[in-house]
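Asker: only geometry, no sequence info:
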C-alpha cells in the first residue's frame, strides 16, 4: 500500500522562502552597504601624492557614507604589493585600492609576469585625479630653449643627448615622446622627480618629463625651463606652457590615480562607490585640496574608467617593445 505525503500550502511557501534566503540576504547586504569600516590600500609609502590623495578622498567618503574609511599603506615593488593584496581580498566593497597608472597600465609592459591581472582581478570604480607631465630643459642652455631647438640639438649631438627619469612611468612617457618626435635621448635613472629636475638644472641631463608639482618648483627657481605639457589642454598650474599638440606633437597622455575594488564585487556596490567618489570630488574643499597637489580632480563612470585602461595597457606594451625596454 502506497502512502502519499501531504504538505500544507504554508509549508511549501516556507520552503520557497528558505530557498531564496541567500539572494535576499545578499540584496539586503548591498542595500545596507557599508555596515562597517572601509579600507583604502595605497601601494606607496605615506606622504606621497597618491597617499595624500587617498586620505583626502577617504575623509570625504566617510562624511558621505556615514562610515569610517581608513587608508592603509602597503608599499613595495612598483605598487605590486598593494595591488596584489586588494586583488586577492574578499570582493565585498570593504577593501579598495587607490591605484595609479603605474601598477595598472605600466606594470604589464614592464614585468614578464605579475601576481595580479590589472584588467581581470581589479574592478575600476572611478578616476580621482589626473595630471600631465611637463617637458623641462636647462634654462641656461639656449640651444634647447624651444621644442624645435631640443629636437635639433638631439639630432646634432646624439652622443650628448640624454634624459633623466625617476620611474618606469616617466621612462615610457619619454620613450613615446622620442618616437613621436624622431629624437634620440639616452635614459639616465634617478631616485625621484626632484633629482631628475636637478640633473637638468645642472646640465647633467638634457631633458626630463616629470609631474607638474615638483616641476613648478624648479621652474620658479629659474634653473629649468618648461617647454610643453603632455595633456590635451594646458595645465591650470602652468597656464603659459603650451601642450605638445599645440607644438605639432601627437602626444595626449596623462598619469592618473583612481579607485578599484576586487573583481567580483557586486555591481550595486561598485555603482554606490562610484557615486560616492563623484560626490566627493565635486565638493569645493576636496577640489581645492587636490588642486594644491597640482593634480586635476576628476571622476568618471566604472565603464569609462575600464575603457581607458583597456586602451592604455596595449599602448604602453607597444611603446616598451618598440623602445627595447625589456620586462623584468
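Answerer: It's in. Note that the structure is a prediction, hence the values are computed from the model and not measured. Numbering: from 1, shown residues only.

Asker: contacts, neighbours, all on C-alpha from now
Answerer: OK.

Asker: Next, count neighbours for residue 213.
Answerer: Other residues lying near residue 213 total 20 when counted by other CA atoms under 10 Å.

Asker: Let me see the contact set for it.
Answerer: Neighbouring residues of residue 213 by CA atoms under 8 Å, 6 or more residues apart in numbering: 293-295.

Asker: Can you redo those residues as a markdown table, where the extra columns are secondary structure, neighbour count and distance to residue 120?
Answerer: What follows is those, written out as a markdown table (DSSP: H, G, I helix; E, B strand; the rest coil; neighbours: other CA atoms under 10 Å; distance: CA to CA, whole Å):
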| residue | secondary structure | neighbour count | distance to residue 120 |
| --- | --- | --- | --- |
| 293 | coil | 20 | 31 |
| 294 | coil | 23 | 31 |
| 295 | coil | 26 | 28 |
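
Asker: between those, which is closest to residue 74?
Answerer: The shortest distance between residue 74 and any of those, using CA to CA, involves residue 293 and amounts to 21.5 Å.

Asker: Give me the distance between that closest one and residue 277.
Answerer: The spacing between residue 293 and residue 277, counted by CA to CA, to the nearest Å, is 18 Å.

Asker: ok, now residue 42?
Answerer: Using CA to CA, one gets 16 Å for the distance from residue 42 to residue 277.

Asker: One more to weigh against that first structure:
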C-alpha cells in the first residue's frame, strides 16, 4: 500500500508560493513578536550515533549554532529506514525549534508501505546540504580481492553470503537490490540502524560485506577494511584503487543527497532566518573540512530549490520502487 495521497501539482504550487513568500519576507521578526530564535533548537539525526550522517550532522549543528547565535542540540532517532525524523516533524510544532535531516528514504518509504507522513505536503524544505559516498566494503582479510571475486562466489553459493546495510530500504540497500537484480544474485540482507552497527558486524565477521558510507573510511585507511567498489561518479582521490560502478559496467551513481526540513506551516519570517543561517552554516570552514574528511561534497540548495528537488525525487523514488517491485502490499 502507498502513503497518504498527494499530488505533485499541489506540491509544486506550494513550493512556488513558498519561494514568493521567502523573497518578500523580512529576515528578523513579525510585528510584535520576539526575535527568532530565543531558545535552543533540536536537530534530529535519523541514524545511530557514530555513523557518517551523525559525524557530519554534529559539526553542521555547531556551524548552524554559530550562524543562529543559539544552541542546536542533536537528537539521534535511528530506525525505520531513516524516517524517524520525518515522523517526529509530523508531530512537532511549526515554530522553527524542531528540525530534521531528510534522507532520500523519506521520499521512498511511502511507496513501499503505508506511512504517517506525506513527503510532498507535510514538511517545509529549508536547505539541501550534502550527499554521501557509498560503496561495498569487506574485511582486509577477505578472499575477495575485487568485485568479480565476490560475484563468482555469490553465484556459486546462492543464499550463502550475507551483507549488511544501514537500514531496510535505505539507499545502500536499494542500490544493492538493483545490483543483485542485474547480476541475478541470491544474497542475504541484514539491516542495521546505521553504518556504525553494520561495520561492527563486519569486523566481527557476522556479515561478509557492508554496503556503507564513508564511515568505513577510517577502517579502510587503517588497513582493516577494503573497498570492493565505490558508487561515485568518478574515483575517489582518497581511495584511487577502488573502482566505480560505471567502471564495473553498471550505469549507476548513488549519492543520496539530503538536507534539513521542518514541519509544514512554519512562519515565513522563521523560514527566512533559518534559510540564511543554513546557508552560512554550509559555508563554515569547519563544516567543509568535515565534509572533506568524510569524502562528501557540498550540495547546497536554498529552500525553493530544495523543495523542487524533493518533488522531483519523490517521482523518481516512486518509479524506482515500482521497478524493483518492493512495495509491501
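Answerer: Perfect, I can see it now. No experiment lies behind these values; they were computed from the predicted model shown.

Asker: Report the TM-score for the pair.
Answerer: After superposition, the two chains reach a TM-score of 0.74 (TM-score structural alignment, normalised by the length of the first structure), with 300 aligned residues with a CA RMSD of 3.7 Å.

Asker: May I ask you to name the longest strand in the second structure?
Answerer: Longest strand in the second structure by number of residues, with DSSP state E as the criterion: strand 123-130.

Asker: After that strand, which helix or strand is next?
Answerer: Heading C-terminal from strand 123-130 of the second structure, the first helix or strand you meet, by DSSP states H and E, is strand 135-139.

Asker: That next one vs the first structure, mean deviation?
Answerer: Using mean CA distance after the TM-score superposition for the first structure, strand 135-139 of the second structure ends up 2.8 Å from its aligned counterpart in the first structure, as a mean over the superposed pairs.

Asker: Who are the packing partners of that strand?
Answerer: Secondary structure elements in contact with strand 135-139 of the second structure, counted by 3 or more CA pairs under 8 Å, 6 or more residues apart in numbering; DSSP states H and E, are helix 195-203, strand 209-212, strand 225-230.

Asker: Just the strands from the second structure, written as ranges.
Answerer: Counting by DSSP E, one finds strands in the second structure at the ranges 41-45, 72-76, 98-102, 123-130, 135-139, 162-165, 188-191, 209-212, 225-230, 258-263, 298-301.

Asker: Could you give me the buried positions within the longest one?
Answerer: If I follow you right, that is strand 123-130 of the second structure. Residues 123-130 are the ones in strand 123-130 of the second structure that count as buried (16 or more other CA atoms under 10 Å).

Asker: hmm, back to that, would you mind giving the helices and strands packed on strand 135-139 of the second structure as a markdown table with distance to residue 36 of the second structure added?
Answerer: Rendered in a markdown table, the data for these read as follows (distance: least, CA to CA, whole Å):
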| stretch | distance to residue 36 of the second structure |
| --- | --- |
| helix 195-203 | 35 |
| strand 209-212 | 38 |
| strand 225-230 | 42 |
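
Asker: deepest of the ones you listed, which one?
Answerer: strand 209-212 (a mean of 28; mean count of other CA atoms under 10 Å).

Asker: if you skip the residues just before and after it, what's nearest to the residue most central in space within the first structure?
Answerer: Central residue of the first structure (CA atoms, centre = their mean): residue 100, 2.4 Å from the mean position. Counting by CA to CA, 6 or more residues apart in numbering, the nearest residue to residue 100 of the first structure once its immediate chain neighbours are dropped is residue 257, at 4.2 Å.

Asker: Surely that neighbour touches residue 98?
Answerer: Yes: Residue 257 of the first structure is in contact with residue 98 according to CA atoms under 8 Å; the separation is 6.7 Å.
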